[in-house]
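Participant: Here is a sequence together with a model predicted from it:
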Amino acid sequence: MNTTVRPDLYPTRVSGEAVPQPRVDPVVWGDAPGPLDEEQLARYRSSGYLVLDHLLSPREVESYRAELRRLGSDPALRASERVILEPGSDRVRSVFEVEKVSELFAGLLHSPRLTDIARQVLGSDVYIHQSRVNYKPGFGGAPFDWHSDFETWHSEDGMPRPRAFSVSIALSENLPCNGPLMVMPGTHTTFVPTVGETPPDYHKESLRVERLPVGSPDPDHLTRMAEQHGIEQVTGPAGTAVMFDSNLLHASSGNITPFPRSNIFIVYNSVENTLEAPFAAARPRPQHLGNREFPV
């Protein structure tokens, strides 16, 4: 009988006390030249995030905005699992797996200007683990609670290591007042487990709530991390992109202004870090949340 126990380098969703642990994996996995220069790589390695100015031209922004509106008003798409609505509202919060429903977005997500960066940082070929567009509408865009994406992807999707990163591309201006991305720079070097068992089909709840009942570090840990690392807002005009490590603690506040904060969100994962059985859930999340069909 096979009694081999699968190693879990980042145990989480624990009972009792959650004890943060140092990250045991690199942040930048490759050393081959690529689009990012040494200064940019050093900044990303140290802070866990990097802003890429003017990734999209104004003409591209307008084209992607039109596609964003088309997806949000498609009745068949709205009726599918790919669409998440705002809490207590019928307004669209997110559309997932956009490369499967939009040729325009698919072209961007697979374009060398993004995938070449991903290969450089992750040190291997890559694939899209997850994609979505976020709408964050004015007068009601709900907050996203503090979390590490890797904690979710590890526990619920079965991603073994934090050999992945996200790119968020602004399609509207990110202002200090309209719920921009907030990060705790440097927190990517510490894995903060969370407390509590993953409920069945938790994704149906976690993607819509303002406060995560499971999957967010407790307030004491968040306070200590914020005091140690600080909190920074990522702002900038439409067309700006930010790439950030999968283990970086981040969040965003609600949007009570008239100004929406829409963005394209892509996660690149190494082909050497493909998904296994979930580490802290009974079964994997659906395909549109965690890609198990690659290369794409």
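Facilitator: Cool, got the structure. Residues are numbered from 1 along each chain as shown.
Participant: make it CA atoms for all contacts and neighbour counts henceforth
Facilitator: Will do.
Participant: what sits against the residue nearest to Val271 when sequence neighbours are not counted?
Facilitator: Nearest residue to Val271 in three dimensions, chain neighbours excluded: Val126, at 5.3 Å (Cα to Cα, 6 or more residues apart in numbering). By Cα atoms under 8 Å, 6 or more residues apart in numbering, the contact set of Val126 is 115, 118-119, 268-271.
Participant: Next up, a structure to set beside the first:
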Amino acid sequence: MHQSRINDKYGFNGNGFNWHSDFETWHSEDGMPRMRAVSASLMLTDNNEFNGPLMLIPGSHQYFIPCAGETPANHWRDSLKSQRLGIPDQEILRELASRGGIEAPKGPPGSLLLFECNTLHASNKNLSPWPRSNLFFVYNGVDNHLQAPTGGTEPRPEFLGARRNTAPLDMLDPVHPWERRGWDYPQR
């Protein structure tokens, strides 16, 4: 698991996110060597055309679009709130959208969207009265260990780019994951 997060967009004031490729950030800021990660977005609320659903450009995963500029130190503190750097050129976005279109997958709670880490995606603000909440789980290939960030910055915190405890899960292992890590079971 490379990272997990919740993306909440409250009704009337949920922020949007500019076009970007997650791999471009993970390569530059986490040192992810290759495009061997997939995002799983689990819809916790309805995702509809009004509440800022994720938009994707089909086929864009086939092209690595590097973004100009340097990554400032601790960029992650701002980039998780608003995407200002790492945004592809508008002409490139226009060309890729003219080839593949733009899709905004929608669905009820429990729907699952899987997309490749290099897929260009964005979302609009939520101006509707309805919330839009999704859980994101990013899975990285076990042979794709994070290296030094290619952008020359310090690695992002562990919760954004897992470097420890990256062993593959063994579905047949009878040992509970808590025990494997030497942790005590949570008390209820």
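Facilitator: Looks like it arrived, so ask away. Remember, predicted model here, so these are calculated numbers, not experimental data.
Participant: where do the strands sit along the second structure?
Facilitator: 3-9, 17-21, 37-43, 54-56, 112-116, 120-123, 132-140 (DSSP state E).
Participant: okay, those strands in TSV with distance to Ala148 of the second structure next?
Facilitator: Output for the strands of the second structure, formatted as TSV (distance: least, Cα to Cα, whole Å):
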stretch	distance to Ala148 of the second structure
strand 3-9	17
strand 17-21	19
strand 37-43	17
strand 54-56	29
strand 112-116	22
strand 120-123	24
strand 132-140	16
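Participant: quick one, which of those strands is nearest to Glu158 of the second structure?
Facilitator: With Cα to Cα, the closest approach to Glu158 of the second structure among the strands of the second structure belongs to strand 3-9: 8.4 Å.
Participant: what's the closest one in contact with?
Facilitator: 14-15, 51-52, 125-126, 131-139, 159-162.
Participant: try 6 Å this time
Facilitator: 131-138, 160-161 (Cα atoms under 6 Å, 6 or more residues apart in numbering).
Participant: now the residues you listed: which count as buried?
Facilitator: Neighbour counting by 16 or more other Cα atoms under 10 Å classes 131-134, 136-138, 160-161 among the contacts of strand 3-9 of the second structure as buried.
Participant: Need the max-distance pair from these.
Facilitator: Pairwise over these, using Cα to Cα, the maximum falls at Pro131 and Gly161, 27.5 Å.
Participant: Out of the strands of the second structure, which gets nearest to Ile87 of the second structure?
Facilitator: Here strand 17-21 is closest among those (Cα to Cα), at 5.3 Å.
Participant: Mind giving me the packing neighbours of that closest one?
Facilitator: Counting contacts by 3 or more Cα pairs under 6 Å, 6 or more residues apart in numbering; DSSP states H and E, strand 17-21 of the second structure packs against strand 120-123.
Participant: how close does the strand it packs on sit to the first structure?
Facilitator: After superposition onto the first structure, strand 120-123 of the second structure sits on average 0.6 Å from its aligned residues (mean Cα distance after the TM-score superposition for the first structure).
Participant: Pull up the aligned stretch in the first structure for the helix ranked longest in the second structure.
Facilitator: Taking DSSP state H as the criterion, the second structure has its longest helix at helix 90-100. Here helix 90-100 of the second structure aligns to the first structure at residues 219-229, judged by TM-score structural alignment.
Participant: so how far does that stretch sit from its counterpart in the second structure?
Facilitator: Counting by mean Cα distance after the TM-score superposition for the first structure, stretch 219-229 of the first structure comes out at 1.1 Å.
Participant: Any idea how many residues pack against the closest residue to Arg65 of the first structure other than its chain neighbours?
Facilitator: Once flanking residues are discounted, Arg65 of the first structure sits nearest to Leu171: 6.4 Å by Cα to Cα, 6+ apart. When neighbours are defined as other Cα atoms under 10 Å, Leu171 of the first structure has 28 of them.
Participant: Roughly how far does the counterpart of Leu171 of the first structure in the second structure sit from Asn51 of the second structure?
Facilitator: When the second structure is aligned by TM-score structural alignment, the residue opposite Leu171 of the first structure is Leu44. Using Cα to Cα, to the nearest Å, Leu44 of the second structure is found at 13 Å from Asn51 of the second structure.
Participant: got it, and Leu146 of the second structure?
Facilitator: For Leu146 of the second structure, the distance to Asn51 of the second structure - Cα to Cα - is 34 Å.
Participant: Could you do Ala97 of the second structure as well?
Facilitator: Distance, Ala97 of the second structure to Asn51 of the second structure, by Cα to Cα: 22 Å.
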